[in-house]
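S.K.: Sequence below, structure please.
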Amino acid sequence: MMHVLSSLPSLHHTAASLTEYWSPRVVAEFEDSYVKVAKVQGSLAWHSHEQEDEVFFILKGHLRIELEDGAVELPEGALYVVPKGVRHNPVAEQECHIMLIEKKSTLHTGSEVTEKTRSLADQLRPLAGGSR
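M.R.: Below you'll find the model as predicted:
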């Protein structure tokens, strides 16, 4: 059986419907990975994922990913892969909607735990309207 990822407009709608910043929600899964959407604003936290790469796709707005040796500016429509083991801090000066693709083993803020850290159980909660 073939599973088709939700269309881009659905991802936009899902991200827009989220009520918390920095609280990613799983919208699809394949093999050993999750596809997530999040609404973000402000700064998350410096962290790394020692065993996993992390893919960011900007659905709406602008995201800056601070790295120890500089920063990457991501406008709407941009895609960027943070390699495993690279310390980074995502920052959005204004509200931004993102899609993430991560291995199922990826912890939200790596080994760093902050008030913004979300558990996998929280990220897997049903979305409003029961979609996923």
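S.K.: from here on, contacts and neighbour counts on C-alpha atoms
M.R.: Fine.
S.K.: Need the three-state assignment for Asp122.
M.R.: Under DSSP: H, G, I helix; E, B strand; the rest coil, Asp122 falls in the helix class.
S.K.: for this structure, which strand is longest?
M.R.: strand 88-103 (DSSP state E).
S.K.: just checking, what packs against that strand?
M.R.: The contact analysis (3 or more C-alpha pairs under 8 Å, 6 or more residues apart in numbering; DSSP states H and E) places strand 88-103 against helix 8-17, strand 33-43, strand 54-60, strand 63-67.
S.K.: ok and it relative to strand 33-43, angle-wise?
M.R.: With axes from the mean of the first three to the mean of the last three C-alpha atoms, to 10 degrees applied, the angle from strand 88-103 to strand 33-43 works out at 160 degrees.
S.K.: Second input sequence below; structure requested for side-by-side comparison:
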Amino acid sequence: MIDIPALVSACTEKWMNMAVSQVNDAVIRLGVIEGEFHWHKHDREDEFFFVVSGKLFIDLEDRTVVLLPQQGYTVPLGVLHRTRAPERTVILMVEKNTVDPKGDE
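M.R.: As a prediction, the model looks like this:
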């Protein structure tokens, strides 16, 4: 069993990213974030973001996608992006187990 609320409650940092499960060749990661991550891309894998609580901005080169709780978005492979959260935000990410969470660039 994975207790997401307990993991979130235990997080005292502004930026935390941890794998919570693996399903076949995909990893489910829990993120507790506040602030912004650097611009990066993944050359071989798509990346899916799902907001549990808070608000997530996904900046792309030509626009910004805004996600509220219970909304998700897939960043296609090769697309330069960065995530940012103006407040403490809890997200789930689904990506292939070969993804470097820091990006390929």
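S.K.: Tell me which of the helices and strands packed on strand 88-103 of the first structure approaches Gln123 of the first structure most closely.
M.R.: Nearest to Gln123 of the first structure among those is strand 33-43 (8.2 Å), distances taken as C-alpha to C-alpha.
S.K.: picking that back up, what's the mean deviation for the longest strand of the first structure versus the second structure?
M.R.: Compared with the second structure after the fit, strand 88-103 of the first structure shows a mean deviation of 0.6 Å (mean C-alpha distance after the TM-score superposition for the first structure).
S.K.: which residues in the second structure does that strand align to?
M.R.: Residues 81-96 of the second structure are matched to strand 88-103 of the first structure when aligned by TM-score structural alignment.
S.K.: of all the helices and strands packed on strand 88-103 of the first structure, which lies closest to Pro24 of the first structure?
M.R.: Checking these against Pro24 of the first structure by C-alpha to C-alpha gives strand 33-43 as the closest, at 4.4 Å.
S.K.: Give the aligned range of that closest one in the second structure.
M.R.: Strand 33-43 of the first structure maps onto residues 26-36 of the second structure, going by TM-score structural alignment.
S.K.: For the matching stretch, buried residues please.
M.R.: Going by neighbour count (16 or more other C-alpha atoms under 10 Å), the buried part of stretch 26-36 of the second structure is Val27, Ile28, Arg29, Leu30, Gly31, Val32, Ile33, Glu34, Glu36.
S.K.: Please apply the same query to stretch 73-89 of the second structure.
M.R.: Quick answer for stretch 73-89 of the second structure (16+ other C-alpha under 10 Å): Val75, Pro76, Val79, Leu80, His81, Arg82, Thr83, Arg84, Ala85, Arg88, Thr89.
S.K.: Do I have it right that the fifth one meets Asp59?
M.R.: So the one you mean is His81 of the second structure. Yes. Using C-alpha atoms under 8 Å, His81 of the second structure is in contact with Asp59, at 5.4 Å.
S.K.: Name the residues contacting each of those two.
M.R.: Counting by C-alpha atoms under 8 Å, 6 or more residues apart in numbering, His81 of the second structure and Asp59 have no contacts in common.
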